[in-house]
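Student: compute the structure for the input listed below.
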Amino acid sequence: MLRVALTGPESTGKTTLSRLLAEQYQTTWAPEYARAYLEARGPNYGLADLETIAQGQLAAEEAAAAQAHRVVFYDTDLLVIKIWSEHAFGHCPEWILRRIEQRRYDLVLLLDVDLPWEPDPLREHPTHRQHFYNLYHTELSSQVSNFAEISGPPARRFEQACYLVDELLAGENRAGPATSR
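Tutor: Alright, predicted model coming up:
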């Protein structure tokens, strides 16, 4: 099973692109757990909430992977929780950092901030998106992750993502069945 995570700052189209990719490849995707959690409990949160959200995100990823066909898409990842936690609380719980180190994706798509900001009661930082984008880029580079930057209007983002996923799937076909990840 190939695992593709979409990451990046708020309001960059992660949810829409995740859903479209899952439709394109006739597979599953894991929605961002934080959205459902905060919609149910309100926009105020503490560090304990972020830990609960991280656990929920991991469970959502596993549930989507269990139903997927060849590839699964994740609308966000624990890197989002890490950056969010460090910004809001000055640090990230150690167990989340360990899970980030252990959890590898076959591809991470880092979505650029070149789409217009869409207001939403759960979004917090319309003027800090470039700052956060730079943090994501630095983190992914330091992890030596297989990541690609996705930018442009929605149709172009979808084309870029499909090209990268097609390449990933073609590489798996040449290499044979994937080993356990």
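Student: could you use CA atoms for every contact and neighbour count after this?
Tutor: Noted.
Student: how many other residues sit next to Ser141?
Tutor: Number of residues near Ser141 (other C-alpha atoms under 10 Å) recorded here: 12.
Student: remind me which helix or strand it belongs to.
Tutor: According to DSSP states H and E, Ser141 maps onto helix 129-142.
Student: again with Leu50
Tutor: Under the assignment given by DSSP H and E, the secondary-structure element containing Leu50 is helix 47-67.
Student: before we move on, the earlier item: in the helix holding Ser141, what counts as buried?
Tutor: By neighbour count, and taking 16 or more other C-alpha atoms under 10 Å as the criterion, the buried residues in helix 129-142 are Arg129, Phe132, Tyr133, Leu135, Tyr136, His137, Leu140.
Student: out of those, who's nearest Arg157?
Tutor: Within the buried residues of helix 129-142, proximity to Arg157 (C-alpha to C-alpha) peaks at Tyr133, which comes in at 16.1 Å.
Student: list the contacts of that closest one.
Tutor: Each residue near Tyr133 by C-alpha atoms under 8 Å, 6 or more residues apart in numbering is listed here: Gly8, Pro9, Asp112, Val113.
Student: mind doing that once more with 7 Å?
Tutor: Gly8, Pro9, Asp112 (C-alpha atoms under 7 Å, 6 or more residues apart in numbering).
Student: tell me, how many residues neighbour the last one?
Tutor: Residue neighbour count, defined by other C-alpha under 10 Å, stands at 23 for Asp112.
Student: which residues does it contact?
Tutor: If a contact means C-alpha under 7 Å, 6+ apart, then Asp112 has Thr12, Tyr133, Glu149, Ile150, Ser151 as its contacts.
Student: same thing but at 10 Å, please
Tutor: With contacts defined as C-alpha atoms under 10 Å, 6 or more residues apart in numbering, the neighbours of Asp112 are 7-13, 129-130, 133-134, 137, 149-152, 157.
Student: from those residues, keep the buried residues only.
Tutor: In terms of neighbour count (16+ other C-alpha under 10 Å), the buried residues within the contacts of Asp112 are 7-13, 129, 133, 137, 150-151, 157.
Student: quick one more, to check against the first:
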Amino acid sequence: MNISTGCPTTTFYVTIPAIDTGSNQPPGGAAGKLSGRIKRLKLKQQIKHNQMMSVQKKRTRDIAAKHRVVLTGSECTGKTQIAQTLAAHFACPFSAEAARLYLDRQSMALTAQDIEPIACEQIAQEDAAVDRASELTIHDTDLLSTVIYARHYYQHCPDWIVDTAHSRARGLYLLCDIDLPWLSDGLLRDRGLGGQRAQVHSLFVAMLNQTGQHWMYIRGIGPAREQYAIAAVANYLAKGSITPSHDIDSP
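Tutor: The predicted structure is shown next:
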């Protein structure tokens, strides 16, 4: 039996041998067939996870060879605008937020079934930016955001997404603070959750700390917010790394 596994951009074809569901199965053909299908499903899931992680190890090496800046944080905090400003200022590629691109094509509310397609597109967007870069890439969110929102809205995120997010996470994270007014942006977040931004924001802080990322706050209104982000990235490039400075307020 041939099974296609992995993201659409990275597909593997593997042959799974038939599993003997005879002597060890409960009496009755239907029960035996059901048990066999369950075994095959578990094997398929394990192969998918292993193949994905194998590919991501290589991509991790590619990403590590270049400077990486990720705009992250809760909804409606200016991430996209800052990402575009940074890309223009430093003349480097940037990757768009996959959830936004995905929703623009779907034109409907997101569900739990959309998490894996969004994760695959997020990986593809980031990798395409890395492939075009000579030194620096800017990312409008990354897979850590996918993990946070999947857990927040659906109480679950597939293991392969969590593992891949952790293996790819590196560089400088600019955590956009929630000091901007709430505006509906059309994503799943549009459930009257403006008042929950503080809760979601705390999830981002916890994730960055738990995974040991280098990060700092981005605060301020208008051009001041963008200039602070530019200064943070310039400092990151000059030093080649950055000491975690999340306790530093922006001017």
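Student: so which of the contacts of Asp112 of structure 1 belong to strands?
Tutor: Counting by DSSP state E, the contacts of Asp112 of structure 1 place Thr7, Glu149, Ile150 in strands.
Student: next, find the distance separating the second one from Thr52 of structure 1.
Tutor: Same thing as Glu149 of structure 1. In this structure, Glu149 of structure 1 and Thr52 of structure 1 are 29 Å apart, going by C-alpha to C-alpha, to the nearest Å.
Student: between the ones in strands among the contacts of Asp112 of structure 1, which sits nearest Leu79 of structure 1?
Tutor: For these, the residue nearest Leu79 of structure 1 by C-alpha to C-alpha is Thr7; the value is 7.6 Å.
Student: any idea what the closest one aligns with in structure 2?
Tutor: Correspondence of Thr7 of structure 1 to structure 2, assessed by TM-score structural alignment: Thr72.
Student: its match and Ala234 of structure 2, how far apart?
Tutor: Here the criterion is C-alpha to C-alpha. By it, Thr72 of structure 2 lies 18 Å from Ala234 of structure 2.
Student: corresponding residue for Tyr105 of structure 1 in structure 2?
Tutor: Across the alignment, which pairs residues by TM-score structural alignment, Tyr105 of structure 1 is matched by Arg170 of structure 2.
Student: where exactly do the strands run in the stretch 51-200 of structure 2?
Tutor: 67-72, 94-95, 136-140, 172-176 (DSSP state E, counting those that start in this stretch).
Student: packing partners for the longest one?
Tutor: Helices and strands in packing contact with strand 67-72 of structure 2 are listed as helix 79-90, strand 94-95, strand 136-140, helix 143-154, strand 172-176, helix 197-210, strand 214-218, helix 223-239; criterion 3 or more C-alpha pairs under 10 Å, 6 or more residues apart in numbering; DSSP states H and E.
Student: returning to that earlier point: nearest to Asp127 of structure 2, out of the strands of the stretch 51-200 of structure 2?
Tutor: strand 94-95 (8.4 Å).
Student: find me the equivalent region of that closest one in structure 1.
Tutor: Strand 94-95 of structure 2 maps onto residues 29-30 of structure 1, going by TM-score structural alignment.
Student: now find how far off-centre that stretch is within its chain.
Tutor: Here the centre of stretch 29-30 of structure 1 is set off from its chain's centre by 10 Å, with C-alpha atoms, centre = their mean, to the nearest Å.
Student: and the residue nearest the centre of structure 2, how far is that from Glu97 of structure 2?
Tutor: The residue at the geometric middle of structure 2, judged as the C-alpha nearest the mean C-alpha position with C-alpha atoms, centre = their mean, is Leu143 (1.0 Å). When distance is defined by C-alpha to C-alpha, Leu143 of structure 2 is 10 Å away from Glu97 of structure 2.
Student: overlap of the contact sets of the two?
Tutor: Ile118, Glu121, Gln122, Glu126.
Student: for those residues, pick the one with the most neighbours.
Tutor: Neighbour counts for those (other C-alpha under 10 Å) peak at Gln122, which has 26 neighbours.
Student: could you list every residue that touches that residue?
Tutor: 95-99, 101-102, 116, 128, 139-143, 145-146.
Student: so what's the nearest residue to Met53 of structure 2 once chain neighbours are set aside up against?
Tutor: If you skip the residues right next to it in sequence, Met53 of structure 2 has Thr164 as its closest partner in space, 6.7 Å away by C-alpha to C-alpha, 6 or more residues apart in numbering. Taking C-alpha under 10 Å, 6+ apart as the contact definition, Thr164 of structure 2 lies against His49, Met52, Met53, Val55, Gln56, Lys57, Thr60, Ala119, Ile123, Leu143, Leu144.
Student: now distance to Lys39 of structure 2 too, for those, in a markdown table please.
Tutor: Output for the contacts of Thr164 of structure 2, formatted as a markdown table (distance: C-alpha to C-alpha, whole Å):
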| residue | distance to Lys39 of structure 2 |
| --- | --- |
| His49 | 16 |
| Met52 | 20 |
| Met53 | 21 |
| Val55 | 25 |
| Gln56 | 26 |
| Lys57 | 27 |
| Thr60 | 31 |
| Ala119 | 26 |
| Ile123 | 29 |
| Leu143 | 29 |
| Leu144 | 31 |
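Student: show me what Leu115 of structure 1 lines up with in structure 2.
Tutor: Correspondence of Leu115 of structure 1 to structure 2, assessed by TM-score structural alignment: Leu180.
Student: residues near its match, how many?
Tutor: Other residues lying near Leu180 of structure 2 total 15 when counted by other C-alpha under 10 Å.
Student: quick one: it and Gly195 of structure 2, what's the gap?
Tutor: The spacing between Leu180 of structure 2 and Gly195 of structure 2, counted by C-alpha to C-alpha, is 13 Å.
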